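> How does the following fold in three dimensions:
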Amino acid sequence: MHKADTISTLCEATEPGVITRDMLVSLAIDQGPKKEGGRLFRQDGIELAELEEIRIEFLKILNIDHLWLLKNIVKLSLSHNVIQRIENLNELCHLKELNLSFNSIKIMENLNNLHQLEILLLYSNEISIIQNINDLKKLTILNIGKNNIDDWNHVVYLRDFKSLKSLNTSDNPCTKIDGYLDYLLAFIPQLTYCQYRMISENERQSAIDKHYRIISNLKENEAKKQTELELQQEFENKTVLLFASYVEHLDEDYLFQQIFSSDKVAGKTLSTINENTQNIFEEYQKSFVAICHELYELGLRENDRRVEEIRLFEVVVNEGKKNMQIEARRIINEILEKKTRIFANIKDEMETLVEKPEQEVESTIANARELFNEFNDLLSKTQNQLLSKEIILHDQMEKDDLFFVIDDREKIMINRLNNWLKEYINRLFADENKRNRQQILEISHFFEFQRQQLNSLSLPQQLDLINIDLGDDDMLKN
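Sure thing, here's the model as predicted:
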């Protein structure tokens, strides 16, 4: 279909519509390769999942749909439509450039899953707040011009986008307020371009000077916030480590305090009868906490050992898989080399058949039959060899005596350890079963294809070698 015809056909609808699969296919053909490349593109069929760029423009699109078909899309333009909501983009995890300009969008939403997005164009919409893009850490260019943004809150919000180099907010109500540009330049120092224009050092410094005191306070608060975030992250990391080591709450006196948490009167009252009981109580507390700390240290050491054992185990497993792949590749290459030789010999025998006297025909046919049987036997033996190796590897993977013996401890810890070990083994077995099925399938498909090629060889039907006609030289040439 010609480009003009495609656009004309898609634009014929008078009512706003949605993106459909047929529309995507038509646009893919129209925007795909031209000339010889285009012919092959159409001939081979449209693989929407392989497209990296598409423009869906001027088509009165109201609702976004079916874009999950474009799994590998990198650049997408939906400009000049009547889109009201940003939606159904979550599957486009490779998207780097998104153009939603000239639509009727009111809210920035459903964008946070686009982690690879570098360019976001939202020019000429109805947006009033820049929001919901916190996870777009790679965002480099943002065009939000000609919208309904009327305050300056977005300036501090965009300050956290450290990769942002170009920002356009022109033709928004907020830009009409005196001092906006200086405020913008001062508080988003990472910008190189603003409102389509490169920022000079003099402009930037002048803006910073005007807001020096506020910026200093902001930096101080940001540094404090960053420290708090680092401490929080450190605490969370430690909590995860202690939980994995089965020693949470053992590094301090938390467990000791828990013992007396339900004893509001008797225990503590008894410990304060006199100085001796108080001293005994304090000594008991020190001893208890010391034991807990020993368990804590032991748990961390055992966790390090367990992590190292898992690492070594996985190294051995992966090495076994790799060796299996190398050996299988060697066997396959060997059989393909023999195939080339045997097929060439069969071809030679068949080509000389018509030139030989009648008394030598039977001998030639016998030679061809022998070569045919030789390769057929080779396929069967090699297939059995590969399947046997795969079964051995699979059986080794399913043996659970490779895993760890864990010392007896408190019941809840034993249950947690057993649950962890069970989940780990189940995950390994699930991955191995998936790998095994895939390998068996690949082996079966390979040898089925080889037998199909063998059965396609042109041998005389009347001698009951194979039930096909003579003349298929293309297969012999291969």
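> C-alpha only now, for contacts and for neighbours.
OK.
> What's the first helix or strand after the helix or strand where F243 lies?
Using DSSP states H and E, F243 maps to helix 212-245. Of the helices and strands lying after helix 212-245 in sequence (DSSP H and E), the nearest is helix 254-259.
> For that next one, name the packing helices and strands.
In this structure, helix 254-259 packs against helix 275-353, with contacts taken as 3 or more Cα pairs under 8 Å, 6 or more residues apart in numbering; DSSP states H and E.
> The helix it packs on packs against which elements?
Packed next to helix 275-353, using 3+ Cα pairs under 8 Å, 6+ apart, are helix 212-245, helix 254-259, helix 266-271, helix 358-398, helix 473-477.
> for comparison, sequence B:
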Amino acid sequence: MNRIYKTMEPSVVDEQMLQKAVEEQGPQDQAGRIAKEEGIQYHEVIQLRLDYRNILKIDHLWEFTSLTKLQLHNNLIEKIQGLEKLINLEWLENMDPLKNLQIFSLGNNLISQLDNVIYLRKFKNLRTLNLAGNPVCKEENYTIFVAAYISDLVYLDFRPLDEQTRQKAFTQYQYAIEEMRHNDLQEQRATEAQKNNEEELQLHKDAFVEHLNGSHLFDSMYADDAEAAKLAYLPGVATLLESYQTQLVALCVQIFEVGLTQHTCRQNEMDAFFTGFQDAVADNQQRGAEIAADFERSRRQVMAGMQQAANNRLEARISNYRDEITQLCHTLMTLELQLVGQLEDITKDFERNISDMVGGFIEYVQGLFVQCRDLENHHHEKLLEIAVATLEKVAKNELEEDLPDDVRLLFVDKDTAVSAVSASHDTHLLKIDNREDELMTRINSWMTALIKSIHDEEIKRNRKRISEIHNYVDYVREQLEELHLQEHQ
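Below is the predicted model of the structure:
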């Protein structure tokens, strides 16, 4: 392989290489400086050239999700990998006969295994593939294999795939491809199921009630309870635990269901607020734009008239026009002030509504957690009764059940037995308290952050609008002063 860069050290695609490539191939001059200051967003990059860089391994490209053209030819790549996130990849080549075909070029690398080609089936829109100059091209079944696994391919190494080649590929690899497609379908279904589960869990987290739609809280209480496994051997405890779990799970499900319902209500309230907020801003902007447009039309007429006016009348016109500019500034500022007041009223109503919703939800959930603690206290009392009764039977040697030695050690005296039951009880109450505290803390933090973000965004909008008004007013004043200065020269 003839390489003009033999002296370069082999490399991998890393952050430093990508940053340099994006900066070199991105906007230049002032636009480039601005982009560099604001930070280049990889997910916005459309095209990227990584050719002639002695790359051994493709990596670190997962952020380039908008990439449509990627050039990796003339490197040292041995394996096609790391492209899963590039769902938009479609290098559109502008040369006949490949015009407007989706093409991927990895020519002149070190790809040597036919199995690498199977990876490329992930790109459903791939129509043209260039692997020319790679060792894999010398494999006996190279063309047939590629045609079989990338069935929609039109051109391979810049040559068309004829129907005879396609038919031969289908016949030779039919069963292998069917098995692969079956496995792909299974994998896709598993991926979709995982995605659905993750989305569902995220919804539950957004409602602050994740893992409360089942026995998670109950299980966590006993997972960290060192005495629970021992106490479970006592007569009657299994039945007691089953009843306790059923009732506790029912309370958790109540919290879960009301959490989802309240989340929907909060979301509807937020949607209504932001819609009203944006409508108010849009209406105000429209009115401001109309005022500015009317003034701009008038300004051009006035400026034209001033240029033709006699000197003795020009000063008066300039003075009047200065007053009109001042009035424009006052009008636009008044309009903005009205909007600020309107948005304050809308925001206060929203804050009151969302605060009432959160407060009502918290109050209701606190009541259910109280019931959880009452249930735990009742369970504790019953378990204590069983432990004391067991202690008496052990003391009288009347216990019929055969208890393990470590369980019998709990009943050497009353204090030991009571301590074991109390320790179990304390562990359970702590779990319940922590779950309640977590829910309350998170929803209050969410509400505080939401309201703060609304106020912060409004401050930014207001400052930006005032700056726009001042910039425009300054501009028309400068135009007037330039005209005034020209007339006195």
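> ranking the helices and strands packed on helix 275-353 of structure 1 by burial, who's on top?
Ranked by mean neighbour count, these are led by helix 358-398 with a mean of 15 (mean count of other Cα atoms under 10 Å).
> Out of the helices and strands packed on helix 275-353 of structure 1, flag the one nearest K146 of structure 1.
helix 212-245 (27.8 Å; Cα to Cα).
> That closest one vs structure 2, average distance?
For helix 212-245 of structure 1, the mean deviation from structure 2 after alignment is 1.1 Å (mean Cα distance after the TM-score superposition for structure 1).
> Which residue range of structure 2 does that helix align onto?
Aligned using TM-score structural alignment, helix 212-245 of structure 1 spans residues 174-207 in structure 2.
> ok, now stretch 38-57 of structure 1?
Using TM-score structural alignment, stretch 38-57 of structure 1 finds no match anywhere in structure 2.
> ok, K195 of structure 2 - contacts?
Under the criterion of Cα atoms under 8 Å, 6 or more residues apart in numbering, K195 of structure 2 has no neighbours.
> run the last query once more with 10 Å
R189, L201 (Cα atoms under 10 Å, 6 or more residues apart in numbering).
> How much space separates it from H216 of structure 2?
21 Å (Cα to Cα, to the nearest Å).
> Identify the residue of structure 2 aligned to I29 of structure 1.
Checking with TM-score structural alignment, I29 of structure 1 has no match.
> chain center to the match of helix 212-245 of structure 1, what's the gap?
19 Å (Cα atoms, centre = their mean, to the nearest Å).
> Can you tell me which residue is spatially central in structure 1?
C93 (8.1 Å; Cα atoms, centre = their mean).
> Kindly confirm my reading that that residue is in a helix.
No. Counting by DSSP: H, G, I helix; E, B strand; the rest coil, C93 of structure 1 is not part of a helix but coil.
> and the nearest residue to it once chain neighbours are set aside, how many neighbours does it have?
Counting by Cα to Cα, 6 or more residues apart in numbering, C93 of structure 1 lies nearest to L114, which is 5.5 Å off, once chain neighbours are set aside. L114 of structure 1 is flanked by 24 other residues according to other Cα atoms under 10 Å.
> how about L114 of structure 1, what's its partner in structure 2?
Aligning on TM-score structural alignment places L114 of structure 1 opposite F64 in structure 2.
> same check, this time on H154 of structure 1
Per TM-score structural alignment, H154 of structure 1 is aligned with N116.
> now F256 of structure 1
Using TM-score structural alignment, F256 of structure 1 pairs with F218 in structure 2.
> what residues are up against its match?
L212, Y244, Q245, T246, L248, V249, C252, H428, K431, I432.
> For the nearest residue to the second one once chain neighbours are set aside, which three-state class applies?
The one in question is Y244 of structure 2. In space, and not counting its chain neighbours, Y244 of structure 2 is closest to H379: 6.9 Å by Cα to Cα, 6+ apart. Following three-state DSSP, H379 of structure 2 is assigned to helix.
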